[in-house]
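**Q** just a sequence and a predicted model for now, questions to come.
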Amino acid sequence: MMEQCVISVIIPVYKAEKYLSRCIASLLAQSFTAFELLLIDDGSPDNSGKICHDWAERDCRIRVLHQTNAGVSAARNKGLDEAKGEYIVFVDSDDYVGTDYLKHLYEERPLEQDSIVVHGFTIVSEQADRQYTTSFIPSVYTGRDVRELFLNDEMRDMRGPVAKLFSRVLIERLGLRFPVEISFGEDTIFNFQYLFHCRQVVVGSHVDYVYCDVPGSLTKCLNDFASEYATFKLYKSITVRLAGKLDLNVADMRTAFSFVVLFFQRALIADYRSAGKVPFSLRTQHLRRLAAEQRSFMKEFYHPGYKADKWGRQFLLHGFCFCYNLYMSILCSCRFRYVFGYPEKA
């Protein structure tokens, strides 16, 4: 008989046959055992579904749920709909965790239900055969102190849903789910919407999560302009709400918006890095829309690092979108390297 379920671990599964067993095995080896493992098969065309069922036959804590392919957000949402635990933990199917992953997260949970526990992680690059670790100094942020998270670089490393312990009570009270209409940054948006209502953020020093940087990762793929721009606007609107709640001044907002700019830049790049060629006239149309709607944002927050991008910014600020398009088209056709670089630090 399965013991009481305290934590629901949700794993979206799609084309994961190469890594899935390693991931599941690491969770079944946990020192903390009061959990359920929800494997959400997102219509995977490989053997992932069969692997899920093979593991479910070995351990009664595993539940396998199937759906027609709808994306990682829909898969995580299905897991949230079916979860029974007091707390929610997300794990990606190509990653794995240390033996005390759940134990360490659970032991640092606060009594306050409207809270989150955040731990560090190690990133392993399979292609480059290297790894690096992100760890945090133990801290507890309460009430308006949460603003400090947005004023340092640590928030950049807290964007994903993994290595965190969420309260299911808070998630359900808010009716919170991952946005299915976008395919990049949806986890950050989920986190920010959750943080907007948090009364306490517990940051721990443990590093038990291993994130595997594998070929074909969504973070390396660009969507079309419409999708990238919609993601940026949603991300921006949530950050503006948080900035208002935390009473950030303009200088503080430049820091808080530093990674919102990365989403803006993805929208800017999309037409030039598209797998299918986007017509010149359509690119110009997209640029005119972006320049008209985001001129104040660009003026205040978009300060690119490369000289080529700085010239491009001036074209956009003055509405010379045809010139910007021609300029960037020439640079891209010449395979000019120093373009679309990271923004300057605030």
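**A** Looks like it arrived, so ask away.

**Q** switch to C-alpha atoms for all contacts and neighbour counts from now on
**A** Noted.

**Q** how many neighbours does Arg199 have?
**A** By other CA atoms under 10 Å, 17 other residues sit near Arg199.

**Q** can you check Pro12 too?
**A** Pro12: 25 neighbours (other CA under 10 Å).

**Q** hmm, who's touching the host helix or strand of it?
**A** Using DSSP states H and E, Pro12 falls within strand 7-13. For strand 7-13, the surrounding residues in contact (CA atoms under 8 Å, 6 or more residues apart in numbering) are 34-42, 44, 48, 72, 75-76, 79-80, 83-93.

**Q** let's see which of those residues end up in strands.
**A** Counted as lying in strands by DSSP state E, out of the contacts of strand 7-13, are 35-41, 87-90.

**Q** now, which of the residues you listed sits nearest Lys307?
**A** Phe90 (40.1 Å; CA to CA).

**Q** neighbours of Ala128, how many?
**A** Using other CA under 10 Å, Ala128 has 9 other residues around it.

**Q** same check on Cys5?
**A** 17.

**Q** next secondary structure after the strand holding Pro12?
**A** helix 20-28.

**Q** contacts for that following helix, please.
**A** 48, 51, 55, 93-99.

**Q** and the angle from that helix to strand 7-13?
**A** 180 degrees (axes from the mean of the first three to the mean of the last three CA atoms, to 10 degrees).

**Q** tell me the buried residues in helix 20-28?
**A** By 16 or more other CA atoms under 10 Å, the buried positions in helix 20-28 come out as 20-21, 23-24, 26-28.

**Q** ditto for stretch 302-318
**A** Counting neighbours by 16+ other CA under 10 Å, stretch 302-318 gives 302-306, 308-310, 312-313, 315-317 as buried.

**Q** structure two is appended below for comparative analysis:
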Amino acid sequence: MKFSVIIAAYNAENYLQRAVKSLLKQKFRDFELLIIDDGSTDSTLKIAEGLAQQDRRIRVISQQNEGVSVARNNGISDAKGDYIQFVDADDVVNDMFLSDLVRQTELGADVVISDYRTGDEFGKNGADSYFHLLDQNLSGYDATLQLLKNQLPNFSWAYCVKRDLYVKHSLSFPAGRIFEDNSLFYRLLFVANRVKVSSKKNYLYVQRPDSYVHIYSQKSIEDILVMLDEVISFARLQGGRIDGAAQEYLIKRYFKAFTMCVVGQGNDDNSKYLSVVNVHIKQMQSYRPMSKKLRVKQILWRLGLLKFAVLYSNRHLAD
């Protein structure tokens, strides 16, 4: 079997059927679809089981609510396909999604990274991703550098990966953590031999108005800081080979953590987290970011104006 497509679903009763139907319309049909229900409290499991009765390619696995990382890891463990492809329960794909991936994998790629489009849940306000990926053949090392330089997407569904790569290198998503994709894919690319970057935009990343809420919680701030500590440790283990790219990765996400601390959620006091973030940003003052946008943030931070800029640009969240 060529592909195992994995959907980790939690309380996705309003979206799951649409995602699954888009997969069942694929022109390429040699795949299985694993729906991992993560202890949903709505009718997600019932919907998934009903869909499985209609198409024998669908298998449903039910687990206690342990989070998306555990659901995806269980999917990888149970998968039978040569390649693993994730799809989020509220996203959709067009009918050439797997066909185009087949063409890339037949060229011997360990990993295929695909471009995508964004849109709302009604299929409107569509736009190409800001990556504007070009077709490329890369070594795993070069792909790692591009990812760390923020030139490649870092979403699980943008990656079609040989199952053996997960298994042989004991790669998995960190349980119980937000930003789980950010914790995995730089390590995965580093051990890959051949990586294909595809300009195809067959995946629609649906962005809903309520999707930002969890990003500003204290849990998310703690998790992004843990993830960044892991990147620092990983870079040190490579003896300087990825230091420049890692710094670009780090500075972007420390500024993201800064925003998370300033905007916050409810009446959370994020002052202790903000102090930690400011220490890291200060330690990176000598680094000149490649991105113009990051250079502007760095200047605003040095002038003590970044907090005001963040509050102004996120003022709609206070409404």
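**A** That came through, no problem. Computed from a prediction, not measured in an experiment: that's the story for all the values here.

**Q** quick one: TM-score?
**A** Superposed pair, TM-score by TM-score structural alignment, normalised by the length of the second structure: 0.83. Supporting alignment: 308 aligned residues with a CA RMSD of 3.3 Å.

**Q** adding distance to Gln67 of the first structure, write the buried residues of helix 20-28 of the first structure out as CSV.
**A** Shown next, in CSV, are those (distance: CA to CA, whole Å):
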residue, distance to Gln67 of the first structure
Leu20, 18
Ser21, 20
Cys23, 20
Ile24, 19
Ser26, 24
Leu27, 23
Leu28, 24
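
**Q** which among those residues gets closest to Thr188 of the first structure?
**A** Scanning the buried residues of helix 20-28 of the first structure for proximity to Thr188 of the first structure, where the rule is CA to CA, the winner is Cys23, at 22.5 Å.

**Q** which one is the closest one nearest to, not counting chain neighbours?
**A** Distances taken as CA to CA, 6 or more residues apart in numbering put Tyr96 closest to Cys23 of the first structure, at 4.6 Å, once the chain neighbours are dropped.

**Q** what does the one you found correspond to in the second structure?
**A** Counting by TM-score structural alignment, Tyr96 of the first structure corresponds to Val92 in the second structure.

**Q** let me see the contact set for its match.
**A** Val92 of the second structure sits next to 18-20, 22-23, 203-206 when contact means CA under 8 Å, 6+ apart.

**Q** and the helices in the first structure?
**A** Remark: helices assigned in the first structure by DSSP state H are 20-28, 48-56, 72-82, 101-107, 168-174, 186-195, 225-245, 250-256, 260-270, 280-301, 307-317, 321-333.

**Q** I figured Val196 of the second structure hits Leu133, correct?
**A** Check again: residue 196 of the second structure is Lys, not Val. No: counting by CA atoms under 8 Å, Lys196 of the second structure sits too far from Leu133 to count as a contact (11.0 Å).

**Q** what about these two, which has more around it?
**A** Lys196 (25 against 19).

**Q** now do Asp59 of the first structure against Leu28 of the first structure, distance only.
**A** From Asp59 of the first structure over to Leu28 of the first structure the distance is 8 Å, taken as CA to CA, to the nearest Å.

**Q** Leu165 of the second structure maps to what in the first structure?
**A** Leu165 of the second structure maps onto Leu170 in the first structure, by TM-score structural alignment.

**Q** also Gly126 of the second structure?
**A** So, by TM-score structural alignment, Gly126 of the second structure is matched to Gln131.

**Q** next, the contact list for its match, please.
**A** 122-125.

**Q** and if we set it to 6 Å?
**A** The contact partners of Gln131 of the first structure, taken as CA atoms under 6 Å, 6 or more residues apart in numbering, are 123-125.

**Q** out of those, which is most surrounded?
**A** Of these, with other CA under 10 Å as the count, Val124 tops at 18 neighbours.

**Q** re the thing from before, farthest-apart pair in the contacts of Val92 of the second structure, please.
**A** Farthest pair in the contacts of Val92 of the second structure, by CA to CA: Leu23 and Val206, 15.3 Å.

**Q** in the first structure, what residues pair with stretch 22-34 of the second structure?
**A** Under the criterion TM-score structural alignment, stretch 22-34 of the second structure matches residues 26-38.

**Q** identify the residues contacting stretch 280-293 of the second structure?
**A** Defining contact as CA under 6 Å, 6+ apart, one finds that stretch 280-293 of the second structure is touched by Arg295.

**Q** please compute how far that stretch lies from its chain's middle.
**A** 24 Å (CA atoms, centre = their mean, to the nearest Å).

**Q** also stretch 210-229 of the first structure?
**A** In terms of CA atoms, centre = their mean, the centre of stretch 210-229 of the first structure is set 10 Å apart from its chain centre.

**Q** over to stretch 264-283 of the first structure?
**A** Distance of stretch 264-283 of the first structure from the chain centroid (CA atoms, centre = their mean) equals 22 Å.

**Q** what residues does that stretch touch?
**A** Taking CA under 6 Å, 6+ apart as the rule, stretch 264-283 of the first structure contacts 224-225, 228-229, 232.
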